[in-house]
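> pasting the sequence and the predicted coordinates here, then a few questions.
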Amino acid sequence: MDFRLTEERQMLQDALRRFLADTVTPEGIVEATGTATGFAPALWEQLTELGLPGAMFTEEQGGFGGAGFDLMVVFEELGRAGLSVPLVETVLSGALLDAAGMPVDDLAGGQILALAHTEPAARYDLNRVDTRAERTAEGWRVIGQKAVVHHAPAAKAILLTARTSGAADAEEGISLFLVTPADVTLRDYPLQGGGRAAELTIDATLPESALIGPAGTAFDALQTAHARATAALCAEALGMMETVKTLTVDYLRQRRQFGQPIGKFQALQHRMADVLIEIEQARSAVINLCGNLDGPDRDLHVSATKNLIGRTARLVVEEAIQMHGGIGMTMEYALGHFAKRLTMVDHRFGDTDYHLERFIRQAKSRAS
């Protein structure tokens, strides 16, 4: 099988890698995290001009990509730079709006929409939606709370899920609403791995037009959106692991002890070889997932890959810090940022334990 990139994807990868290498610095990431939006708006505009949001969508949707490998190319390069921008939110929002038959041209042009779905008691269960929406004479009365809404402070609008009917743990009855920041109360904060998120509280009456798509039918679209976003996040983690590997190899070549670089010590060579093997295995898993995003076994591949990425990222970070020694624990050194960001990646869209259990459940259901 030929795993080489198409000419268009290779051009996008080369252009993005050069741009990020010339533009992004660890100091700039830390500075951007402390701003009101959690990222540099000027940099996001430049990335939009390069066409990154458009690569998330097909030509019919107003973009020029949209396939799993387009996601992989873009997010791996963002991961190499350790950059936090609201592109995962573009993937999530685009899949939801497209499923509802709504245009995504504005998203392809760089508009930021946040998704408010996770709730304080939900853990990683997409079915668990306690926020309620009831139809009234004025529209929809929506009451509830959402947790860790990524990039909410920078969003022009927010896609919010609420249950319009059914039991609290049923797939039926989950609806999608488009709300403005004026409709909700946000308490925002910086994230450990860069960027900002917010806790959201809503107690408002929304107009009938706020409902996106038919009431009670958003669950399948949520699954599709989270599958695509998880693939993007796994590709981003792969890029971060590549940078951690490069930082570690460079350090082993430069750090000298007993009159020679420590990279010549056989024990460290063996440990580094294990890291290289695990990263290549993770790359194969991400390629496999991106090639099966539209297949019947999509969710099985999602859980298998997210579990593997979480375990591999932990090994890579721990080995890198061990081989760096004390400097690897300092935030002044670039490794510290990548270590925190990789740790946080494991907790978004389900951690290793959650996806292991989910994989087992799905494998059993297919075998029965």
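That came through fine.

> hey, let's count contacts and neighbours off CA atoms from now on
Fine.

> contacts only, for the residue lying closest to Ala320 once chain neighbours are set aside.
Nearest non-adjacent residue to Ala320, counting by Cα to Cα, 6 or more residues apart in numbering: Thr248, 5.9 Å away. Thr248 makes contacts with Ala320, Met323, His324, as judged by Cα atoms under 8 Å, 6 or more residues apart in numbering.

> chain neighbours aside, what residue packs nearest to Leu160?
On the basis of Cα to Cα, 6+ apart, the spatially nearest residue to Leu160 that is not a chain neighbour turns out to be Ala116, at 4.7 Å.

> in three-state terms, label the residue nearest to Ala320 for me.
When classified by DSSP: H, G, I helix; E, B strand; the rest coil, Thr248 comes out as helix.

> and for the one 5 residues further on?
When states are read from three-state DSSP, the local structure at Arg253 comes out as helix.

> would you quantify the distance from it to Ala81?
For Arg253, the distance to Ala81 equals 22 Å [Cα to Cα, to the nearest Å].

> between those two, who's got more neighbours?
In this comparison of Arg253 against Ala81, neighbours counted by other Cα atoms under 10 Å, the higher total goes to Ala81 at 22 against 13.

> and the strands in the stretch 101-250 of the chain?
The residue ranges that make up the strands of the stretch 101-250 of the chain, judged by DSSP state E, counting those that start in this stretch, are 113-116, 132-136, 139-150, 157-163, 174-179, 184-190, 196-206, 211-212.

> so the third one versus strand 196-206, what angle?
What it means is strand 139-150. Counting by axes from the mean of the first three to the mean of the last three Cα atoms, to 10 degrees, strand 139-150 lies at 180 degrees to strand 196-206.

> which elements pack onto strand 139-150?
strand 113-116, strand 132-136, strand 196-206 (3 or more Cα pairs under 8 Å, 6 or more residues apart in numbering; DSSP states H and E).

> which residue would you name as the spatial centre of this protein?
By Cα atoms, centre = their mean, the mean C-alpha position of the chain lies nearest to Leu233, the distance being 3.8 Å.

> assess the claim that that one and Met344 are in contact.
No - proximity of Leu233 to Met344 does not meet the contact threshold set by Cα atoms under 8 Å, at 10.7 Å.

> quick revisit: nearest to Glu31, out of the strands of the stretch 101-250 of the chain?
Checking these against Glu31 by Cα to Cα gives strand 184-190 as the closest, at 11.4 Å.

> alright, now check it against this:
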Amino acid sequence: MDFNTTDEQTMLRDTVSRYLADTYSFDARQKTVHGGKGWNPDVWKAFAEELGILGAPFSEAHGGLGGGAIENMIVMEEIGRALVIEPYLSTVVIGGGFLKAAGGGNADAVIPQIIGGQVLIAFAYAEPQARYNWGDLRTTARKDGSGYVINGHKAVVRDASFATHYIVTTRTAGGQRDRDGVSVFIVPADTAGITRRDYPTVDGGTASEVYFENVRVDADQLLGDADAGLPLVEQVIDEATAAICAEACGVTRVLHATTLDYAKQRKQFGKPIGDFQVIQHRLVDMFMEVEQAVSITLMATLKLDTAERAAAVSAAKSKVGKACKFVGQNAVQIHGGIGISNELAVGHYFKRSTMIEGQFGSVDHHLGRYERLTIG
């Protein structure tokens, strides 16, 4: 395997890093968080028009840069470094992932609008009873003439409050937990019958409970084949899981660097606490966790288009989840009480790392999945 990035990929990283360093300060982020919208449209416009990064993983035929999973990994790591709350994950990685895999008219129509910044997507997949079983669905799509009627409730739909479209997983046939009978639709957010209850998340984002009551959709809003959508859902969630592992690498890099800097400045007993061996050992352990997370994330990303995808992603998520917990908790511990205050950035990085631990599957879930896939 070639672990070196191309000149274009290096340029992409440098471009995103410089823009975020210049314009996306912690104070600017907090202003957006407290503004109530859940995102900054000006930042999203800059992503689309100034930087062009919304097209990074899309083909040139759709107006993109011709990249793929590695480009998403690069952007997501920089998003983690700056603690960006704008919906790159839900719109580009997840929404774009479904559209690229499904192809057809929806891809041709919607992907250029994602690249241009006009379409924002929220992924409505989670249900209160399902936990990490993506095929456990009470939301139904009943065939009605040439289309379908959707009824159900989706929980903790991130970015739904400002999305223009939802990607919705539904049960169109079979029992509640059957692998067969799952279908995926792309639904405009303003479709009649959709209601929401919005709320903030602990990591500065927004989420919603989304309710579908007799929501009528056309058959051409299907992504992929009817009744056979679960493999597509699993594929895209694996891609999204690899992407948040990359985000976690950015988050934990900052947690370690910030804590190291603090240990050099904070004095106790007449000298910096970083001079004490126990703190030095802790910082080295944090550094090792970060570097191992970076390596296994790259491995998982490189295997997304292979038969080893699922096992590689679960291996990465279980390792990265442990790193998030270890690095985040030790960053707070070394900082002391100020480490969890709203005024200091490290507490907000800790909150995001904690959320990443459980997003798309906990450490225990992915360890169990890895065991099933590799041992049987």
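Structure received. Note that this is a predicted model, so its numbers are computed, not measured.

> returning to that earlier point: the residue nearest to the centre of structure 1 -> structure 2?
Under the alignment by TM-score structural alignment, Leu233 of structure 1 pairs with Ile244 in structure 2.

> same check on Leu186 of structure 1?
In structure 2, the position corresponding to Leu186 of structure 1 is occupied by Arg196, as judged by TM-score structural alignment.

> now Thr131 of structure 1: how far from Ala282 of structure 1?
Taking Cα to Cα as the measure, Thr131 of structure 1 falls 37 Å from Ala282 of structure 1.

> mean neighbour count and distance to His301 of structure 1 for the strands of the stretch 101-250 of structure 1 - can I get that in CSV?
Putting these into CSV (neighbours: other Cα atoms under 10 Å; distance: least, Cα to Cα, whole Å) gives the following:
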stretch, mean neighbour count, distance to His301 of structure 1
strand 113-116, 25, 23
strand 132-136, 17, 32
strand 139-150, 21, 25
strand 157-163, 25, 25
strand 174-179, 24, 25
strand 184-190, 17, 31
strand 196-206, 20, 28
strand 211-212, 20, 29
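
> quick one, which of those gets closest to Glu27 of structure 1.
Closest approach to Glu27 of structure 1 among these (Cα to Cα): strand 184-190, 15.6 Å.

> residues making contact with the closest one?
Contacts of strand 184-190 of structure 1 from elsewhere in the structure, counted by Cα under 8 Å, 6+ apart, are 33-34, 38, 152-153, 196-204.

> just confirm Arg348 of structure 1 is within a helix.
No - secondary structure of Arg348 of structure 1 (three-state DSSP): coil, not part of a helix.

> any idea what it aligns with in structure 2?
Counting by TM-score structural alignment, Arg348 of structure 1 lines up with Gln359 in structure 2.

> again, but for Glu357 of structure 1
The alignment partner of Glu357 of structure 1 in structure 2, by TM-score structural alignment, is Gly368.

> run a quick neighbour tally on that match.
14.

> so where does it fall, helix or strand?
Taking DSSP states H and E as the definition, one finds Gly368 of structure 2 inside helix 363-374.

> could you list every helix and strand in contact with that helix?
Helices and strands in packing contact with helix 363-374 of structure 2 are listed as helix 309-335; criterion 3+ Cα pairs under 8 Å, 6+ apart.

> that older thread, give the contact list for the match of Leu233 of structure 1.
Per Cα under 8 Å, 6+ apart, neighbours of Ile244 of structure 2: Met76, Leu89, Ile356.

> what about the strand or helix carrying the last one, how far off from structure 1?
In this structure, Ile356 of structure 2 is located in helix 345-358 according to DSSP H and E. Here helix 345-358 of structure 2, set against structure 1 after superposition, deviates by a mean of 0.6 Å using mean Cα distance after the TM-score superposition for structure 1.

> mind checking how far that helix is from the chain centre?
With Cα atoms, centre = their mean, to the nearest Å as the basis, helix 345-358 of structure 2 stands 13 Å off its chain's centre.

> now stretch 4-15 of structure 2
For stretch 4-15 of structure 2, the distance between its averaged C-alpha position and the chain's averaged C-alpha position is 21 Å (Cα atoms, centre = their mean).

> give me the residues contacting it.
Defining contact as Cα under 8 Å, 6+ apart, one finds that stretch 4-15 of structure 2 is touched by Leu51, Ile53, Glu71, Ile74, Val75, Glu78.

> so which helix or strand takes in the last one?
With elements delineated by DSSP H and E, Glu78 of structure 2 resides in helix 69-82, which encompasses its position.

> packing partners for that helix?
Packed on helix 69-82 of structure 2, when contacts are counted by 3+ Cα pairs under 8 Å, 6+ apart, are helix 7-23, helix 230-265, helix 277-302.

> buried ones in the first one, by neighbour count?
It stands for helix 7-23 of structure 2. Within helix 7-23 of structure 2, the residues that qualify as buried by neighbour count (16 or more other Cα atoms under 10 Å) are Gln9, Leu12, Arg13, Val16, Ser17, Leu20.
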